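Peer 1: coordinates only, sequence not included:
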């Protein structure tokens, strides 16, 4: 078990001058208060956020991907160090490029979903961060980083798709296998707080009364992420 967070940048991984960052959306099924893979509703899920080091924002655990570890090991390590939970990395959510406000440098962030198996009472950054379980909608309201919100949108679409797939299998004696929703990939450089594009999503707008309905449709799978906004 890790007793202290890794520090320093000696092993930090860069590609074309861009710092490589890895993070997770830790989640659990709240109906039973523990992991329950039989659930198929996003309303049954809670996600774990941690406070920033300055304590003014809520975000998903993330940190630098180092040269001596695989990307999934880095994702689990950062989640343990910052949030104090361990679990199974389930799926890749995508890759985003963003500009760090604190360092004025471009980072490339990879996000994964992580099904929490254990929550620790003591962890490396316990004295530096707070942690809180939220619903997906609460997390969307609290997190200030647009690229993390887009990762949350992909996570929600994957959970919803798997839920529909489970329901179809229950209603069919011979279910056909279906692929999982593809992860998002970066298509443009962005700054913190600004929206970035997703190559695997097509954007469409549909007028409806006095509101606009934004639909992000997966090009490969029938997954739709809907966002309402004022026009």
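Peer 2: Done, it's in. Owing to the predicted nature of the structure, the values given are computational and were not obtained by experimental measurement.

Peer 1: CA only for contacts and neighbour counts going forward, please
Peer 2: Will do.

Peer 1: Show me where this protein has its helices.
Peer 2: 71-83, 136-142, 146-170 (DSSP state H).

Peer 1: out of the ones you listed, nearest to residue 229?
Peer 2: helix 136-142 (13.9 Å; CA to CA).

Peer 1: Tell me the buried residues in that closest one?
Peer 2: 136, 139, 140 (16 or more other CA atoms under 10 Å).

Peer 1: For the last one, give me its contacts.
Peer 2: Residues counted as contacts of residue 140 (CA atoms under 8 Å, 6 or more residues apart in numbering) are 149, 152.

Peer 1: try the second one
Peer 2: For residue 139, the contacting residues are 47, 49, by CA under 8 Å, 6+ apart.

Peer 1: TSV for the helices of the chain, including distance to residue 225?
Peer 2: Listed next are the helices of the chain as TSV, based on distance: least, CA to CA, whole Å:
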stretch	distance to residue 225
helix 71-83	25
helix 136-142	13
helix 146-170	6
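
Peer 1: Of those, which stretch is the most buried?
Peer 2: Mean neighbour count, computed with mean count of other CA atoms under 10 Å, is highest for helix 71-83 among the helices of the chain, reaching a mean of 23.

Peer 1: just to revisit the earlier point, name the nearest of the buried residues of helix 136-142 relative to residue 159.
Peer 2: Nearest to residue 159 among the buried residues of helix 136-142, with distances taken as CA to CA, is residue 136, at 11.3 Å.

Peer 1: Could you verify my assumption that the closest one touches residue 44?
Peer 2: No. The criterion here is CA atoms under 8 Å, and residue 136 misses it with residue 44 at 9.6 Å.

Peer 1: To residue 51, which of the helices of the chain lies closest?
Peer 2: helix 71-83 (9.1 Å).

Peer 1: Use this one as the comparison:
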């Protein structure tokens, strides 16, 4: 597999989702620094594809595993904070992750909260307006394409299982 062009100003994010009682639900996690709601994200690695980086970070930050899309559903401008506390601009690529397993314990459990929200509510809760827009557009595209049903969500087309 060809290695993707990695940039220092890129982040790979997983958008964990499931079909629950309220239809499409999205798992949000709190940021370690600001405690605001967001999704698991990490800097890309030269050793793995960005979707795999997002998949691994979803387990580390939220304790979830499942089938991740090989293609991002979009990207948005954001900022990230270095270990030294310096903010810098970045672009976040978002990969949907159909959750099939939630761990009771995971690496960042003591530093983060995780909660399932209905899609529209998740878009309202996230701290980043670019992420909110991606959630809304993705949810709408699933509804208009008919992929918002439980039967379709269980399909395996175009995704990789983790």
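Peer 2: Yep, it's here. Note that this is a predicted model, so its numbers are computed, not measured.

Peer 1: Overlay the chains and give the TM-score.
Peer 2: Here the TM-score for the pair of chains, by TM-score structural alignment, normalised by the length of structure 2, is 0.77; 141 aligned residues with a CA RMSD of 2.2 Å.

Peer 1: Could you single out the nearest of the buried residues of helix 136-142 of structure 1 to residue 170 of structure 1?
Peer 2: Closest approach to residue 170 of structure 1 among the buried residues of helix 136-142 of structure 1 (CA to CA): residue 136, at 25.9 Å.

Peer 1: Now do the same for that closest one: its match in structure 2.
Peer 2: Using TM-score structural alignment, the partner of residue 136 of structure 1 in structure 2 is residue 119.

Peer 1: what about the closest residue to that match other than its chain neighbours, how many neighbours?
Peer 2: Nearest in space to residue 119 of structure 2, with sequence neighbours left out and distances taken as CA to CA, 6 or more residues apart in numbering, is residue 25 at 5.2 Å. Residues lying near residue 25 of structure 2 (other CA atoms under 10 Å) number 21.

Peer 1: quick one: what's aligned to residue 25 of structure 2 in structure 1?
Peer 2: Per TM-score structural alignment, residue 25 of structure 2 is aligned with residue 46.

Peer 1: Could you pull up the contacting residues of the corresponding residue of structure 2 for residue 81 of structure 1?
Peer 2: Counting by TM-score structural alignment, residue 81 of structure 1 lines up with residue 60 in structure 2. Counting by CA under 8 Å, 6+ apart, residue 60 of structure 2 touches 106, 107, 108.

Peer 1: which residues touch the closest residue to residue 29 of structure 2 other than its chain neighbours?
Peer 2: In space, and not counting its chain neighbours, residue 29 of structure 2 is closest to residue 114: 4.4 Å by CA to CA, 6+ apart. Contacts for residue 114 of structure 2 (CA under 8 Å, 6+ apart) come out as 27, 28, 29, 30, 62.

Peer 1: burial count for residue 151 of structure 2?
Peer 2: 9.

Peer 1: you'd agree it is in a helix?
Peer 2: Yes. Assessed by DSSP: H, G, I helix; E, B strand; the rest coil, residue 151 of structure 2 belongs to a helix.

Peer 1: From residue 78 of structure 2, how far off is it?
Peer 2: Remark: distance between residue 151 of structure 2 and residue 78 of structure 2 (CA to CA, to the nearest Å) = 34 Å.

Peer 1: From residue 158 of structure 1, how far off is the residue nearest to residue 14 of structure 1 when sequence neighbours are not counted?
Peer 2: Excluding the flanking residues, the one nearest residue 14 of structure 1 by CA to CA, 6+ apart is residue 20, at 5.6 Å. Per CA to CA, residue 20 of structure 1 is found 24 Å from residue 158 of structure 1.

Peer 1: The match of residue 25 of structure 2 touches residue 137, doesn't it?
Peer 2: No. Using CA under 8 Å, residue 46 of structure 1 is not in contact with residue 137, being 9.5 Å away.

Peer 1: shared neighbours, these two?
Peer 2: Common neighbours of residue 46 of structure 1 and residue 137, counting by CA under 8 Å, 6+ apart, are absent.

Peer 1: show me what contacts the counterpart of the residue nearest to residue 14 of structure 1 in structure 2?
Peer 2: In structure 2, residue 20 of structure 1 lines up with residue 10, judged by TM-score structural alignment. Residue 10 of structure 2 sits next to 43, 44, 90, 91, 92, 93 when contact means CA under 8 Å, 6+ apart.
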